[in-house]
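# My questions are about this predicted structure, shown below with the sequence.
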Amino acid sequence: MKILTVVGARPQFIKAAAVSNILRKSHSEILVHTGQHYDENMSKVFFEELNIPKPDYNLGVGSGSHGKQTGTMLIKLEEIYEKEKPDVVLVYGDTNSTLAGALCASKLLIPVAHVEAGLRSFNMEMPEEQNRVLTDHVSNILFVPTKSAEENLKREGIDKGIYNVGDVMFDAILNFKKLAKNKNKIMKDLDLEGKEYILTTIHRAENTDHIDRLNNIVDALNECGRIVVLPLHPRTRKYMLDYGLEFNENVKVTDPVGYLEMINLEMNSQKIVTDSGGVQKEAFFMKKPCITMRDETEWVETVENGWNKIVGTDVKKILDGILNFVPLKEQKNIFGDGKASSRITKILDR
């Protein structure tokens, strides 16, 4: 069977690393990189350190408006699909690459398999929410990571082709955690060894594109009185310059880091403060308290389980989370057993 996989952003590279490793043992895979993330620290380094096969196609789409980016992907993907004639198109997550990969396949009547289907934040102003909802409704095979994701699909009238396989990012953590322990150069460079620190990521458009929200986040991190490590996303860096925002000395800003370095930073942190969906889960996997700087989350299980606190971008709430939030519950096994990739391959076999 010929499977064509579409990826384009950091979280998708991580998921593809776990799935492709199993998939290629029994099937032919064509890997297409849209180029949505094109910065070396956001793209190339992931392929190298996670041993992801070199993409068969790189569309080189780069940055741009949602319409321009998605439209360019559709045009280029159509040519590849018609040339390669895959049996199924596999997409991951909720980016513009996800939507373009799924929509193009659906128009050509090629079956679509969506990994990480069924997630909902119930905020349709988020580009990610629009992408995941639309992708689910044109997909034939929906691989959900949790029971709540399955229930979301059924409420929307999708009741066929749903498979609860567990979370492929949990697969990736289990696969790469040991390797990540040796990726401690950034710890030494920032003189972090033996020190407690808060690990932070900021990249969501709902925060970066609004000066009041980003200003509140910067103020809270500056005022928290803790060492904060912040691998800064290129978009966030741009908007901070545009808005004239600066961090205090307690916030150690670095360039984006590779996946193994990020796992290392997560493992050694005291708490994690983020607006990323993937990092919320990684915090849970690492058993680190997570403070989420959004008004809602698609990973509701992490909140219900008591390990994730939603604080929005209110300065006092962010500070309270950093200084006082402590999980009060033992973790439950809500993301599977780390064998989602094998289940996905077996289901595609059928």
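Structure's in. What do you need? Residues are numbered from 1 along each chain as shown.

# from here on, contacts and neighbour counts on C-alpha atoms
Fine.

# check contacts around Val228.
Each residue near Val228 by Cα atoms under 8 Å, 6 or more residues apart in numbering is listed here: 197-200, 221, 250-252.

# what do you get for Asp219?
With the criterion set at Cα under 8 Å, 6+ apart, Asp219 makes contact with Val315.

# what about it, which helix or strand?
helix 211-223 (DSSP states H and E).

# Among the contacts of Val228, name the ones in strands.
Judged by DSSP state E, these include 198-200, 251-252 as members of strands.

# picking up where we left off before, distance to Lys107 for the contacts of Val228 - can I get that in CSV?
What follows is those, written out as CSV (distance: Cα to Cα, whole Å):
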residue, distance to Lys107
Tyr197, 49
Ile198, 46
Leu199, 42
Thr200, 40
Leu221, 46
Asn250, 51
Val251, 48
Lys252, 47
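
# all strands of the stretch 201-350 of the chain, in order?
228-231, 251-254, 271-274, 290-292, 308-310 (DSSP state E, counting those that start in this stretch).

# most neighbours per residue, which of those strands?
Across the strands of the stretch 201-350 of the chain, averaging neighbours per residue (mean count of other Cα atoms under 10 Å) puts strand 290-292 on top, at a mean of 29.

# Comparison target, given below:
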Amino acid sequence: MKLLTIVGARPQFIKASVVSKAIIEQGGLSEKIIHTGQHFDTNMSEIFFDQLGIPRPDFQLDIHGGSHGEMTGRMLMEIERVMIHEKPDRVLVYGDTNSTLAGALAAAKLHIPVAHIEAGLRSFNMRMPEEINRILTDQMSDLLFCPTQTAITNLTKEGFSDKPVKILKSGDVMQDSAMFFARRASKPEGFNISDGFVLATLHRAENTDDRIRLKSIVDALNIIHNTVAPVLLPLHPRTRKIIEETGLALEVNLIDPVGYLEMIWLLQRCGLVLTDSGGVQKEAFFFSRPCVTMRDQTEWVELVEAGANVLCGADSCLITAAVRDGINRIVQDNEHLYGGGQAAPFIADHLSRL
């Protein structure tokens, strides 16, 4: 079988690293990779290929910037050209980015079967571009690899059990990656904070593009840093620029974005994760760290139900209180919520038997 894999953003590089490895080990499959270029700076893109041993992309589209519609449209055009030339038997897409949607749509228009890894996730917030991408990609896929039972339940409620599709509970390939690369974790340059710090990430548009929400979050970060525990914030240049332009002042430890292996090192040593990311919520759980999420909804509802994650939105008081209550607590994965690190071999095996 000739597979065409489409990636473009940080979480997709991490997922593809273990699935591509499993595809090679499985045998009987060939894979070519399109990198759309959605994440284009070194720390968000190239470093993952260097660190994780992902095969270099066969096609580099270098598409980034612009509105959602512009970016997705340009990706659709270029991905379609590659598909027409390569004639793959199946297209493999990951997650919920514009790259995911463009790849699935291009394949569907050309009647190429689509396998969606991380299918069935829902935050039930249609203001999130990711939610739109998830829903549409699932609708265009005939093979849905679901990371959790919750994801399968979501698809069942949407009528997928009556559609000509195959729904499989694969587990989460992010856990495969975390377990595989944990032994290769590396300390970020210039790091000098003792263990037990708060590891924060802040990038989601619903927070950074809303001045009121952003101010509340910055206030919370400053309070936590000054009264609870040191805050370490790897900050993307875009977010840093927005904060500067709005006249806000961060009183935390700021560093540039780090690679995946450095992020694992930080996760292994922090006392709590404070984030608005989807993937980092799970990464905290994989390394037994409590998580406080600065969003109003999450697609990873099982983590909230298990008490491993607390949703606080952008409320400064709620965020501060949740961090104070959760810092240095050890989170247990008693129910193996994400498959225990066997998702990639499961996916490769099923692809080989199609």
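Looks like it arrived, so ask away. What you see is a predicted model, and the numbers here were worked out from it, not measured in a lab.

# re the thing from before, list the ones among the contacts of Val228 of the first structure that the second structure also has?
Retained in the second structure by both residues aligned by TM-score structural alignment, their matches' Cα atoms under 8 Å are the following of the contacts of Val228 of the first structure: 197-200, 221, 251-252.

# which of these count as buried?
Buried subset of these (neighbour count, 16 or more other Cα atoms under 10 Å): 197-200, 221, 251-252.

# just these now: which is nearest Ile162 of the first structure?
For those, the residue nearest Ile162 of the first structure by Cα to Cα is Thr200; the value is 34.1 Å.

# these two touch, right, the closest one and Gln270?
No. Counting by Cα atoms under 8 Å, Thr200 of the first structure does not reach Gln270; the two are 11.0 Å apart.

# one step back: Throw the ones in strands among the contacts of Val228 of the first structure into a markdown table and include distance to Thr135 of the first structure, thanks.
Output for those, formatted as a markdown table (distance: Cα to Cα, whole Å):
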| residue | distance to Thr135 of the first structure |
| --- | --- |
| Ile198 | 35 |
| Leu199 | 32 |
| Thr200 | 29 |
| Val251 | 38 |
| Lys252 | 38 |
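
# corresponding residue for Arg74 of the second structure in the first structure?
In the first structure, the residue paired with Arg74 of the second structure is Thr72, using TM-score structural alignment.

# Please name the residues that touch its match.
Counting by Cα under 8 Å, 6+ apart, Thr72 of the first structure has contacts Val61.

# from the buried ones among the kept ones among the contacts of Val228 of the first structure, which single one is nearest Arg155 of the first structure?
Closest to Arg155 of the first structure, out of all of these and judged by Cα to Cα, is Thr200, at 34.3 Å.

# any idea how far the closest one lies from Arg226 of the first structure?
12 Å (Cα to Cα, to the nearest Å).

# can you give me the strands in the stretch 51-200 of the second structure?
59-60, 90-94, 114-117, 143-146, 166-169, 198-200.

# Let me have the ones you listed in CSV, extended by distance to Thr246 of the second structure.
Formatted as CSV, those follow (distance: least, Cα to Cα, whole Å):
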stretch, distance to Thr246 of the second structure
strand 59-60, 35
strand 90-94, 34
strand 114-117, 38
strand 143-146, 40
strand 166-169, 44
strand 198-200, 20
